[in-house]
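Asks: Give me the fold of what follows.
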Amino acid sequence: MERLTALPAAFDRYSAIGGVLDFAVFDDSDGSEAEVLEAIEQTLRPALPEDAPFDADALRQSGSRVIGGAEFLGEWFDPEAGQLLKRGTWTLAGGIELEDPLLIDLQGHSVENGSMGLPNVGEGGQFALAFTEPPYGLQAEPLEIQDLFDSIRSFILPGYAITEIRDWTSPALAEVSPYFEAGMEWWGVYLFSLYTPQSRRLTIIAGSTTD
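Replies: Okay, here's the model as predicted:
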């Protein structure tokens, strides 16, 4: 198993505009639990002090579940339109009120106020939410955010091949690594592994942050 050192430019741009998810991609993987656990630890390490613990046994015991693409993408994605949603009620300049609009429908508009709900911490799924809604927002226009999401999604979930998606998310992740302690406060914790047997590619996605 070998970690890719260079990912498409969309990943760097996503981080530059305030994205908080961590991505790591590994080639020549057999997709075994041992390799997934090793890949998860490698993904978390750069965000932690060198001596920070990682309890692989705790992660193994909390387990994972195989989920489909719809659950992975979650409620902040419209599968029919193939677009990100801005869930909630939003009032634009001029008093126009929108309920759960497509994110791109906000392009060129000023949002005066709004509100949205968040799932319970550790509930699982909701990749689109974690991608688009860091605590301080993404510093880019909706069209660019949608383009970045499309580019990254097509890279980690290639349409030409079957990919097994495992959701390792749970409220117990703080026992696995201090990486997940910040997100337990309110924003959330996320941990996914995506394995494509055809290409022997393993992708890890992790997220945990606070304001």
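Asks: Every contact and neighbour count from this point should use C-alpha atoms.
Replies: Noted.
Asks: what's around residue 51, how many residues?
Replies: By the criterion of other Cα atoms under 10 Å, residue 51 has 7 neighbours.
Asks: Check residue 39 too.
Replies: The number of residues near residue 39, taken as other Cα under 10 Å, comes to 22.
Asks: Would you do the same for the sequence below? I want to compare the two.
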Amino acid sequence: MKTACLSAEENPAIAAAIRDYHRCGGVLDIRTCTSADGTPSHQQHLRAAAYTLHSVITVRSAERRRLAARAGADTLPDAYRQHFPLAEQHGRRINAAAFWGPTYEPAQQRLLIRAQENRYYRHDAAITPDNAVILRENTPAFCHAFLEPPYPATFGRSIRESGQYFLDFCTLLFGTLHDIEAYAWDTACSDYFDAGKEWWGAHFWTVYSPHNGRYTGIIASATY
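Replies: Here you go, the predicted model:
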């Protein structure tokens, strides 16, 4: 895909990291684009969102039809549908805190990770009763979606390793965890998102990083 100064990126290191993330149990679908224009804009985020949605629903549609055929289904499932073309009004800029969510502490680049008895702990601290953190809010956002899929995932043998896995992944993707520009997009645009709306969540973001000029599209929809 190449359109209006925005090109789909073929980055072997990022592709390998995404494959590893999925092997670990992660459910986010991620696409990256580069822009010849170093000035971020709503229009470029829109192009990145449109590319990400089209790419993911094409791949996921083929995947579920292949799985159904392998299982001997009499009728193959329909392809995911896009209900309407994305337009600028379907996306809104959000601040970095809203994108990361309450389980990331940006000043310390530190994660709060769910561990024993569903309690959260800072990833660089020991799991002791005194170190448990009570979240005043837990609005699902990127950190939650990345680290807490609807079924068990393993990103490390400890919360320290899981937190470092997240930080390393995001550093590879965004170049830095500071100064990102994020947009949230309307998940009513496709039936791909229907499963996530049952319980776990439906997410659709684009992120621009001025550090490396990369636009990243991130979508997810999953359930048990």
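Asks: contact partners of the longest helix anywhere in structure 1?
Replies: Taking DSSP state H as the criterion, structure 1 has its longest helix at helix 142-156. With Cα atoms under 8 Å, 6 or more residues apart in numbering as the contact definition, helix 142-156 of structure 1 has outside contacts at 10-11, 13-14, 83-84, 103-104, 106-107, 131-132, 138, 194, 203.
Asks: all helices for structure 2, in order.
Replies: Under the criterion DSSP H, helices of structure 2 are mapped to 12-23, 42-70, 96-100, 142-147, 159-174, 194-198.
Asks: the strands in structure 1, which residues?
Replies: For structure 1, applying DSSP state E gives strands covering 2-3, 22-27, 65-67, 77-78, 83-84, 89-92, 97-99, 111-115, 164-167, 189-196, 201-208.
Asks: So which bit of structure 2 is the third one matched to?
Replies: When you say that, I think you mean strand 65-67 of structure 1. The alignment of strand 65-67 of structure 1 onto structure 2 (TM-score structural alignment) covers residues 92-94.
Asks: If you count neighbours, what's buried in the matching stretch?
Replies: Neighbour counts over stretch 92-94 of structure 2 (16 or more other Cα atoms under 10 Å) mark residue 93 as buried.
Asks: With structure 1 overlaid, how far apart is it on average?
Replies: In the superposition with structure 1, the aligned residues lie an average of 1.3 Å away from stretch 92-94 of structure 2, counting by mean Cα distance after the TM-score superposition for structure 1.
Asks: Give me the distance from that stretch to the chain's centre.
Replies: Offset of stretch 92-94 of structure 2 from its chain centre (Cα atoms, centre = their mean, to the nearest Å): 16 Å.
Asks: Check stretch 190-200 of structure 1 too.
Replies: Distance, centroid of stretch 190-200 of structure 1 to centroid of chain: 13 Å (Cα atoms, centre = their mean).
Asks: Contact partners for the residue nearest the centre of structure 1?
Replies: Among the residues of structure 1, the one closest to the centroid is residue 127, at 4.2 Å (Cα atoms, centre = their mean). Going by Cα under 8 Å, 6+ apart, residue 127 of structure 1 touches 72, 73, 74, 190.
Asks: Can you say which of those residues are buried?
Replies: Here, 16+ other Cα under 10 Å leaves 72, 73, 74, 190 buried among the contacts of residue 127 of structure 1.
Asks: Out of these, which is nearest to residue 26 of structure 1?
Replies: Among those, residue 190 lies closest to residue 26 of structure 1 (Cα to Cα), at 18.7 Å.
Asks: Return the set of buried residues in stretch 179-199 of structure 2.
Replies: 180-187, 189-196.
Asks: next one: stretch 3-23 of structure 1
Replies: 3, 10, 11, 14, 18, 19, 20, 21, 22, 23.
Asks: Looking at these, which one is closest to residue 47 of structure 1?
Replies: Closest to residue 47 of structure 1, out of all of the buried residues of stretch 3-23 of structure 1 and judged by Cα to Cα, is residue 22, at 9.0 Å.
Asks: which residue lines up with that closest one in structure 2?
Replies: In structure 2, residue 22 of structure 1 lines up with residue 29, judged by TM-score structural alignment.
Asks: and the residue nearest to that match when sequence neighbours are not counted, how many residues sit next to it?
Replies: Distances taken as Cα to Cα, 6 or more residues apart in numbering place residue 219 nearest to residue 29 of structure 2, at 5.3 Å, with adjacent residues excluded. Using other Cα under 10 Å, residue 219 of structure 2 is surrounded by 26 other residues.
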